[in-house]
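**Q** sequence and computational prediction follow.
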Amino acid sequence: MSNGKDATENSSQMTLKESLDECMEALDLFLNNHFNESLERLRPRANESMYHALIYATVLEMQAMMTFQHDDISNAGNTMKSAQEVCQRFRRKNQSLSLKSAGDSLTEEQLHAEVCYAECQLQRAALTFLQQDDNMVSFIKGGIKVRNSYLIYKELHSYIQSHDSVKGPSHIHLEGGILFGIGAFNLTLSLFPARILKILEFAGFSGDKEYGLSQLHDGATVMNLRSMLCGLLLLCYYTFLTFILGTGEGDVADAEQLLKPFRLRYPRGAIFLFFAGRTEEIKGNIDEAVKLFEDGCKAQHAWKQFHHMCYWELMWCFTYKRVWKMAYFYADLLSQESRWSKAMYVYMKAACLSMLPVDEARPFGENEIELFRQVPSFKQKIAGKSPPTEKFAIRKARRYKAQCPARLPVPVLEMMYMWNGFTMIRKRPELTEGMMQTLVEAERTLLESPENEYSVDDRCVIHLLMGLCLKNQGKAQAAEDCFNKVYASEKKIRFDHYLVPNSLLELSLLYIDQGRRDEAVRVLRKAKNNYKDYSMESRTHFRVHAALAKLKADQEEITHL
């Protein structure tokens, strides 16, 4: 009798091992740009094997995250839901018992089913957040999925630590799954301001950023099914999240270290060419970045979405260099090919053209005033919501409705600020100097023009951006004066209410650099508590939270000295 039981367990372990091996091969194909072959390898068993189901849905989710198209997001969500149902079939029957009390009766397969089930929930929650706009309350729906997933990971984590002896042949993949989950939770939750965490029902819980990073690093550096997921999440964090939701201090050295083995193994892998381009961009090596993004486009033609990610970065690279026609060219390509946010792309096309001298011929005979007027007509809703940057572009373009519109002074540079682009050029004095010249000219034009209802707002936009350039140039006092000018104009600003909290945020970051800790905290609290209902509010709150977290970390370091 016992022999029969052993045979069943062995065959089940064999199946688990086989399915893990096949999924590793499918991921390998994916990372070598064979996207469709990867999906074809996974699809046949996606209804019977938990790992095939999970990885198949994961690849579709990556596609959805690149396209931001409602159909793709919806398809990925449904596939991930089906994958979760497949995992459920393999889970232990008595879910009311904790893993600890279920004890040693758990098979290796049941442990894997727990981690796969938690991962499906985590990824479904990520998709839910992807569908939301900037409204804080919209985080609730994903919160319940996140909470369940988090509790499973927590249980698994303590279970495998207390059961050192239970190490089946596929243990490395199980451990990788737990490292990914615990790491992803700690890292992403550390980015969230407390008010969002409360909405997510994580009252009193805050992610430990350093712990999350270390868990993901462990997961990325040991060869297992989740190494790539751990690696990609870390690369996203170092090269994007720290800029878009943080204070713009991505750890490039860590990103490069992480990329090295992936680049050796997948030299033409489009994903890794893209991240390599992004690390060069952060270092200020704009020409090298351009070459890598162009290589990323040449490396594969199966998924156009990769091209769109590269076009987006190329548009910014040429913006930093003030080569407006090339920046326009990539915005134009995006407006034709990508459905993420046509309003944003058309706005960027108009914004680039508006930077050219009035008498210079426009490419394709286009006219920026006409383009700005078209922006609102491209407003879309992703799963019922418009992206916040699109709302911002539509608001800014409104003034062109008038018969004789008051022109936006530096729309490209203003949008560049929204994506934290001024931190990209801080290591390149000549690029900052170029931006400063553009701003000085824009200020002169404003002063020479008759006053209108937008004049104060426009001057404040220029002060904020000049402050960033002066900070890059190490002229701290002059930068401080610029940010304070915006704050002093608070009562006179009529439309661009985002300028005051953001100027206070930038002022606090300047104080942090100068070691003026108490002043920084005071200004950050003002930015956080005194303003609401302005453009891109959530993004500002994320950045304020990151600045406060940085101060706290610095203080702890001082205490430990």
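**A** That came through fine. Only a predicted model underlies this, so the values are computations on that prediction, with no experimental measurement involved. Residues are numbered from 1 along each chain as shown.
**Q** okay, CA-based contacts and neighbour counts for the rest of this
**A** Will do.
**Q** any idea which helix or strand carries Leu60?
**A** When elements are defined using DSSP states H and E, Leu60 is found to belong to helix 50-67.
**Q** got the buried residues for the very next helix or strand once past that helix?
**A** On the C-terminal side of helix 50-67, the closest following helix or strand by DSSP H and E is helix 70-90. Neighbour-count burial for helix 70-90, counted by 16 or more other CA atoms under 10 Å, picks out 70, 72-77, 79-88, 90.
**Q** equivalent analysis for stretch 155-169, please.
**A** Counting neighbours by 16+ other CA under 10 Å, one finds that the buried residues in stretch 155-169 are 156-157, 159-160.
**Q** now do stretch 212-227
**A** Burial within stretch 212-227, assessed by neighbour count using 16+ other CA under 10 Å, is assigned to 212-213, 215-220, 224-227.
**Q** and it, how far from the chain's centre?
**A** Taking CA atoms, centre = their mean, to the nearest Å, one finds stretch 212-227 lying 19 Å from the centre of the chain it belongs to.
**Q** can you tell me what sits against it?
**A** Contacts with stretch 212-227, where a contact means CA atoms under 8 Å, 6 or more residues apart in numbering, come from 20, 23-24, 172-173, 176-177, 179-180, 182-187, 228-231, 234.
**Q** okay, and which of the buried residues of stretch 155-169 map to helices?
**A** Per DSSP state H, helices hold the following members of the buried residues of stretch 155-169: 156-157, 159-160.
**Q** another structure for you, compare them:
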Amino acid sequence: MSLLGSWFRGSASKSGNDPSPGVSQADHRAYTVSTLKEAMAGADLIMNDDIDGAESTLKKSSSTFHSFGLGACVFMKSILGFEKAIMAEASSRLNACETAAWNEIKKAEKEASSSKSQTERIYPPGSEYQLVLAESYLMSAIIGVLHESLTEGIKSFYKLRKAYVALDAIIQAESAYLKKRGLQSNPPQLAVKQTGVHEQEKMPGSFDDDDTDPEFLDADESHSGDQTPLQYQGHLTNGNVDETEKKLGDLSLNGNAGPETTEKPQDLPSRGGFEGGPDSDIFADPVDAFIHSGTSMCFGILLLIISLVPPAFSRLLSIIGFRGDRERGIEMLWQSSRFDNINGAVAGLMLFSYYNGLLGFSDILPSDADVIGKGAIVGYPTERLTELLVKLRGRYPDSGLWRFEEARSLSNKKNLTGALEVLKNNKSKMKQVAALNNFEMSLDSSYVQDWAHARDDYLRCIELNDWSPSLYYYLAGSAELELYRNACLANPKDESQINLHKKKTEELFRKVPGVAGKKKFMARPLPFEEFVVRKIKKWEERSSTLSVDLVDAIGVSPIQEMVYLWNGLKKMQPIELENAAKNLSWDRLTCPEKARDKIQAETDERALHDLCHAAILRNQEKFDEARAKLQEVLKLDKAAFKGPTKDDYIPPAAHYEMAVIAWVEGRAATPAETKKKIDDCQSWLDKVARWEAYVLDGRIGMRVQTGMDTLRWYKREHGLPTY
């Protein structure tokens, strides 16, 4: 996923302590090891909230490893903060690093070919720089896919392919070595579709010099693409969950990681059955350990990213010539996370992003019993993640990043109070981490209905991050609206308090359209920005039609709708679910009764109410009542949801909710009934997967994809037919 823009050429600058051409291979190797260790130690500071220290250390040398570390510093800031200027700086540094790595590869190959004596090594000469090149490709690609231009995004997919080819060469060399030593009997097959030009025969970036190539012609940036793919596959071994609460409780906020754990996380079968870790003599050499852990991390991220690529980009995958593999990608990330270096830390960060992020939004997941007994990549490996978090907190005691992940783990365990306590006490020197922490705190405050804190935290997001101010204003206004409605119900005669909240609510909502549209993703508006602008327009039209103020023209609680879209309901305790249901009451509307009746009569407004209420009822395990609400939505004509201000995501979301109910009911049924429920679940998901484009199809589609993955795993494990 990256910007394949202009490439920096010319020889890499030579470090002042670079060995002279006449030194022995042993001396050169010693220099490489020393430089690599120094650069990795500097880069490791990134994960401990010390990017300034990392940059200071890495600027002491101009070696390729140090250049790469500097690129990684800016990359981390760019993906954590989504700031355009920092993304541009990261692209520039990574492009320079790519050229330096390429020169080092050629130099190493030349020196190896002229040497008479060769020591048998795991990897070919220059593989450490081949890895740097591949990681630079990958980081640059991720930045590029976040760029606003679809054309740049397409170029990024091509760069992903280049990373794939580079990594494949390293893995095949490793597999050959292990097989020769009898340590691997089933080497991985990772061949990619060839395009007629061997990637490594060309100077990096030479392809990019000619933008007339058919693959890089300006794309149709208005194309919406196909919808959610139907299938994924994979499984993941998981540990026990019994000790999780205790171990999370041992994590303190004072920088200590708590007591050491003696229990070692269960390991996955690695490459072809080989399970060599950091304590293996195979990787005793620091350079070999760097290559192995880095390749596992980089390839794991690559395979995972491609498996999660939005379906609208399915045509672009032909540029790369391969498909993602979620199972293998996660396996390789777990392998890399065993190493106590920057590669292992980044792998751990990616694992937490996947489990606490993607799976945190999902509903159709294996039960804890199935995850422990059978293992599945779509399952949440609670114990294993806890062990990893303890380890990383111990290595990076000053980092707010891992405390942020601790909070997300707690919220996924329905401990929102504990999560908020961690978030409120989590101070980070990195603005980007502080922004992530603050937004998570905003969401959790919304889930526990602490509207004043939620409002203030959403507004603070604007100060910390410029990704989507329109969304932040909308969320802050939605929280303020609840305070306005509470004031109206608490004391209708307290006009001072009522008017205060009313004025503030309208002020926040009025700011939404004016700051929207400044950021785009692949040349399209950000989905949530498009969504909130449509909502404001809808309320403005209704306000005019009903002759009421904007704030009084709002129907279903917009903050509860957002809670549904972020799937905060699965993190709530019973009392919080009860309060969420109360917030959906039509009695909370502040317009006159006649206007209220007209709002309730609107088809998509009534359907939105039923959808949100059904999701609450499902989480309360009131499945029959939830199904009855959803049936009211399902019988409506699709045409009622079409239009510039209509909530077009409601019908597919209702189908998805039916799939979730079928899945949950099926797990507690008899074998015969379970099969029927699983088939029902599959049928509902298939319908959503084939749905036409709608504003939030990415948000709903993400849950659908994980549900499909779960069903494939379940059918495979239980011997049910797949199709």
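**A** Thanks, I have the structure now. Just so you know, these numbers come straight off a predicted model, no measurement behind them.
**Q** give me the subset of the contacts of stretch 212-227 of structure 1 lying in helices.
**A** Those of the contacts of stretch 212-227 of structure 1 lying in helices (DSSP H): 20, 23-24, 172-173, 176-177, 179-180, 182-187, 228-231, 234.
**Q** where exactly do the helices run in the stretch 251-400 of structure 1?
**A** Under the criterion DSSP state H, counting those that start in this stretch, helices of the stretch 251-400 of structure 1 are mapped to 252-265, 270-282, 286-299, 304-320, 324-337, 342-353, 368-374, 388-397.
**Q** which element is the residue nearest to Gly183 of structure 1 when sequence neighbours are not counted on?
**A** Counting by CA to CA, 6 or more residues apart in numbering, Gly183 of structure 1 lies nearest to Gly212, which is 3.9 Å off, once chain neighbours are set aside. In this assignment (DSSP H and E), Gly212 of structure 1 forms part of helix 209-221.
**Q** tell me, that helix lands on which residues of structure 2?
**A** Helix 209-221 of structure 1 falls opposite residues 326-338 of structure 2 when the two are matched by TM-score structural alignment.
**Q** could you do stretch 326-334 of structure 1 as well?
**A** Going by TM-score structural alignment: stretch 326-334 of structure 1 matches residues 453-461.
**Q** contacts for the matching stretch?
**A** Applying CA under 8 Å, 6+ apart, the external contacts of stretch 453-461 of structure 2 come out as 435, 438-439, 441-443, 445-446, 469, 472-473, 475-477, 479-480.
**Q** also stretch 233-248 of structure 1?
**A** By CA under 8 Å, 6+ apart, stretch 233-248 of structure 1 touches 184, 191, 213, 216-217, 249-252, 254-255, 258, 275, 278-279, 282, 418-420, 423, 509, 539-540, 542-547.
**Q** show me which of those are buried.
**A** By the neighbour-count criterion of 16+ other CA under 10 Å, these include these buried positions: 184, 191, 213, 216-217, 250, 252, 255, 258, 275, 278-279, 282, 418-420, 423, 509, 539-540, 542-547.
**Q** from the centre of structure 1 outward, give me the first residue you hit.
**A** The residue lying closest to the centre of structure 1 (CA atoms, centre = their mean) is Leu241, at 4.6 Å.
**Q** so what corresponds to that one in structure 2?
**A** For Leu241 of structure 1, the equivalent position in structure 2 is taken to be Leu358, counting by TM-score structural alignment.
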